[in-house]
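J.: generate a structure from the sequence data that follows.
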Amino acid sequence: MAVATLTIDLNSLVENWRALDAVSADAVETAAVVKADGYGLDAGRVAAALAKGGAKTFFVAVAEEGVAVRKAVGAEPEIYVFSGCCGEDAALLNSHDLIPLLNSPEQVYQFLPSAKPFGIQLDSGMNRLGMEPEEFAALKDQITGAGPKLVMSHLACADEPEHPQNKAQLDCFRAMTEGLTARKSLSATGGTLLGADYHFDLNRPGVGLYGGAPFVDAKAVVRLSIPVIQTRTVREGETVGYGANWTAQRDSKVATIASGYADGLIRGIGNGTLNLYAGDTPCPLIGRVSMDLITVDVTDLDHVPDHLDLLNDTQTVDHLADAAGTIGYEILTSLGARYNRVYKG
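T.: The predicted model follows:
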């Protein structure tokens, strides 16, 4: 089979959730963010595993994502929608018992008369989603009288612990929510790791569950094994791939493997510092990543296996992200539809 195999370890996913849960006090709930189809790993399978592991609250980006999660976790868990209530979302929110996080005065005016459960998202300094301090102050009595289930905000720089904006946003969030009895949430993965001052009533880790930074102690959740289609001898001085930007410094054995940027392996990772792995043995990725193919220097192997591994316990999505000049989130959510997906646990 000339299709790469993406293995998703749901046991490691749950262990990461439990490890992040253990960072906070027992009174602090740890939820799970499963937006973007569970960071590209299938929101239904991810949410079901986390629910079985103990998660009781989930977050998605838009109402449509909540449908698959509700089907996977059943009626009891709460599912919050970051985008709130937009346009014709009300029918989906109602029919699947989803809770919008209202982001603006307009959403408040639209949704509050429905008397359905809701949360509020505040802008504490990120200037992306949420009500600004003046907007919230003007509607605070009306909103709190309707009984929000959760009041939340989001940190812009939590992956940089010393960044001054973390403290500024913490102070702003405290000031905006002073006197509120509703549950409060400020932190995703990075904020969870910043310490108890940032925890409030509920943390909502996302990327750390899936093995990504800034949760450096995370277990790897995804592994990618790519079939070798062909091997060839490349003579000293010959070049490999588009642009001829890798030149053999010796007679070399080169393997061509069956994945490329059409599978989410961003072109920028080519001809850099990444390896493919034959078991524990690293083999340099050489030349440019093309649409369906990658080339690998396997000269030093005694035997070329049927598959080489790009993602494993040693080389994670964050290594690929560093090579591509991006972040692990983009690597995870870009992993392509052609992979043969195998779920463990």
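J.: from now on I want contacts and neighbour counts done on CA atoms only, so please keep to that.
T.: Fine.
J.: show me what contacts the spatially most central residue of the chain?
T.: By CA atoms, centre = their mean, the chain has its centre lying nearest to Val207, at 3.7 Å. Residues touching Val207, when contacts are defined by CA atoms under 8 Å, 6 or more residues apart in numbering, comprise Tyr39, Thr189, Ala213, Tyr329.
J.: same check on Ala188?
T.: If a contact means CA under 8 Å, 6+ apart, then Ala188 has His154, Leu155, Asn203, Arg204, Pro205, Gly206 as its contacts.
J.: ok, 6 Å please
T.: Shown in contact with Ala188 (CA atoms under 6 Å, 6 or more residues apart in numbering): Asn203, Arg204, Pro205.
J.: also Arg341?
T.: Applying CA under 6 Å, 6+ apart, the residues contacting Arg341 are Thr5, Leu6, Thr7.
J.: now the second one, please; I'll put the structures next to each other:
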Amino acid sequence: MSASGNVSGVAAAGGILTIGVETVVANWKSLAARVAPARSAAVVKADAYGLGAVPLVRPLYDAGCRDFFVIALSEAEAFRPLLPSDAAIYVLNGLLPGTAAAYGDGILPVLNSLAQCRAWAEARRGSRPSVIQVDTGMSRLGLDVAEQQALASDPGLLSATGARLIMSHLACADEPDKPASGEQLAAFGAARERLPGLPGSLAASSGIFLGADYHFDLCRPGASLYGIETSPLATGIKSVVDLRVRVAQLREIEAGTSVGYGYTFRASRTTRLATLATGYADGWWRRFSNGAGAAYFGDTRLPSIGRVSMDSFSVDVSALPAGTLAEGDLLELIGPHQSVDDVARAVGTIGYEVLTALGHRYHRIYR
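T.: Okay, here's the model as predicted:
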């Protein structure tokens, strides 16, 4: 401790979240090689799926990425200054009313309706580029067939949008046995015939592994960059995240003693437990209570006992020899013994949700 009473961020943190920047880049390079000669973008929405977009976008650019996808204009503005002028940032949620003038150089709206196409054309008159998204069956964002036909019948409007790309999104690419992806592929082909001459983009992470028919001119990997298993067909993706949390307290309890809110756990024997300095405020959900979640010390799995609370939860450390752990030691929550997807499967969710939930009280190291 310094004379001022401050301690370093690592020492004071309840947990340490390490993000492998070089691994993110390696995953992007692997995917870029797979989809070539199509280009590979990088989807960095939701602050790069919770891992921090600002530290990642420039290394991705330096690796060769020139196309970045976000959800909101505010996300694009946050790291536009970090990228050279030849990089393009696409805003997926489209043109919100009154925002056209805020789109600076290199930031492109994804136009999701005929009304947005008209608003962009009126505001920019073709002087700034955009992307046209078409709905191919997901019923979420994009021009439906009638709107596509209306746009195709108005060449002046289409030209005034400055469209440089037509895109859509697959709903079931992570379930390759379903016919839905093939149906959407056909619908996308029909949309491209209605709006000819535009490069196409259909596949995100899962869609990449459906094969070259889905790659078109630009693919949009996101979750795969961050080590998430996006499809049973996915190969060559490396884990990116390591999460370690501190032992806040050690104690031994007697048989019959309860642990945590609601007394949902009662010890059946003398039990040694460790209270860990993380909880649902940090993205370690209440669903990880009572054995659903676990920590690791070396190769030893330490199951959760009692409920996860906002700032802490407990694990049974009786399997470790007495004296093995000390307060302040770090235990693995995500790492070589349980991946992001392992953690997700334990509570019936997906790796996307686990990553984007990780809080900002962890000390973050970009390796």
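J.: ok so, going back, who wins on neighbours among the contacts of Arg341 of structure 1?
T.: Each of these was scored by neighbours using other CA atoms under 10 Å; the highest score is Leu6's, at 22 neighbours.
J.: whereabouts in structure 2 does the longest strand along structure 1 align?
T.: When structure 1 is parsed with DSSP state E, its longest strand is strand 222-234. Counting by TM-score structural alignment, strand 222-234 of structure 1 falls onto residues 241-253 of structure 2.
J.: quick one: residues in contact with that stretch.
T.: Applying CA under 6 Å, 6+ apart, the set of residues contacting stretch 241-253 of structure 2 is 14-19, 270-277, 327-335.
J.: ok, 8 Å please
T.: 14-20, 226-227, 267, 270-278, 326-336, 340.
J.: how about the alignment partner in structure 2 of Cys85 of structure 1, what does it touch?
T.: Aligned by TM-score structural alignment, Cys85 of structure 1 pairs with Leu95 of structure 2. Leu95 of structure 2 makes contact with Pro109, Val110, Leu111, Asn112, Gln116, Trp120 under the criterion CA under 8 Å, 6+ apart.
J.: which of those residues are retained in structure 1?
T.: Retained in structure 1 (both residues aligned by TM-score structural alignment, their matches' CA atoms under 8 Å) from the contacts of Leu95 of structure 2: Pro109, Val110, Leu111, Gln116, Trp120.
J.: can I get those in TSV with distance to Val245 of structure 2, secondary structure and neighbour count?
T.: Shown next, in TSV, are the kept ones among the contacts of Leu95 of structure 2 (distance: CA to CA, whole Å; DSSP: H, G, I helix; E, B strand; the rest coil; neighbours: other CA atoms under 10 Å):
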residue	distance to Val245 of structure 2	secondary structure	neighbour count
Pro109	40	strand	29
Val110	40	strand	27
Leu111	43	strand	30
Gln116	46	helix	21
Trp120	48	helix	27
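J.: which non-adjacent residue is nearest Val70 of structure 2?
T.: Lys45 (4.0 Å; CA to CA, 6 or more residues apart in numbering).
J.: cool, and Val46 of structure 1?
T.: Nearest residue to Val46 of structure 1, sequence neighbours excluded (CA to CA, 6+ apart): Gly38, at 6.1 Å.
J.: in a strand, that neighbour, correct?
T.: No: counting by DSSP: H, G, I helix; E, B strand; the rest coil, Gly38 of structure 1 is not part of a strand but helix.
J.: aligned partner of Ala258 of structure 1 in structure 2?
T.: Per TM-score structural alignment, Ala258 of structure 1 is aligned with Ala277.
J.: any idea how far Leu333 of structure 2 is from that match?
T.: 12 Å (CA to CA, to the nearest Å).
J.: inside strands: which ones of the contacts of Arg341 of structure 1?
T.: Among the contacts of Arg341 of structure 1, the members found in strands (DSSP E) are Thr5, Leu6, Thr7.
J.: could you pull out the helices in structure 2 for me?
T.: For structure 2, the helices defined by DSSP state H cover 9-12, 21-35, 45-49, 54-62, 73-79, 114-124, 145-152, 155-161, 180-194, 205-208, 340-346, 351-357.
J.: what is the nearest of the contacts of Val207 of structure 1 to Leu265 of structure 1?
T.: Each of the contacts of Val207 of structure 1 was scored against Leu265 of structure 1 by CA to CA, and Tyr329 proved nearest at 12.9 Å.
J.: picking that back up, with structure 2 superposed, average distance for the longest strand of structure 1?
T.: Overlaying structure 2 shows strand 222-234 of structure 1 at a mean distance of 0.9 Å from the equivalent residues (mean CA distance after the TM-score superposition for structure 1).
J.: re the thing from before, just the closest of the kept ones among the contacts of Leu95 of structure 2 to Thr257 of structure 2, please.
T.: Using CA to CA, those come closest to Thr257 of structure 2 at Val110, 57.4 Å.
J.: quick check: the aligned residue for the closest one in structure 1?
T.: Residue correspondence to structure 1 (TM-score structural alignment): Val110 of structure 2 is matched to Leu101.
J.: my guess is that match meets Leu93, correct?
T.: No: using CA atoms under 8 Å as the test, Leu101 of structure 1 is too far from Leu93 to be in contact (11.2 Å).
J.: sorry, back to before: and the gap between the match of Val110 of structure 2 and Gly272 of structure 1?
T.: For Leu101 of structure 1, the distance to Gly272 of structure 1 (CA to CA) stands at 42 Å.
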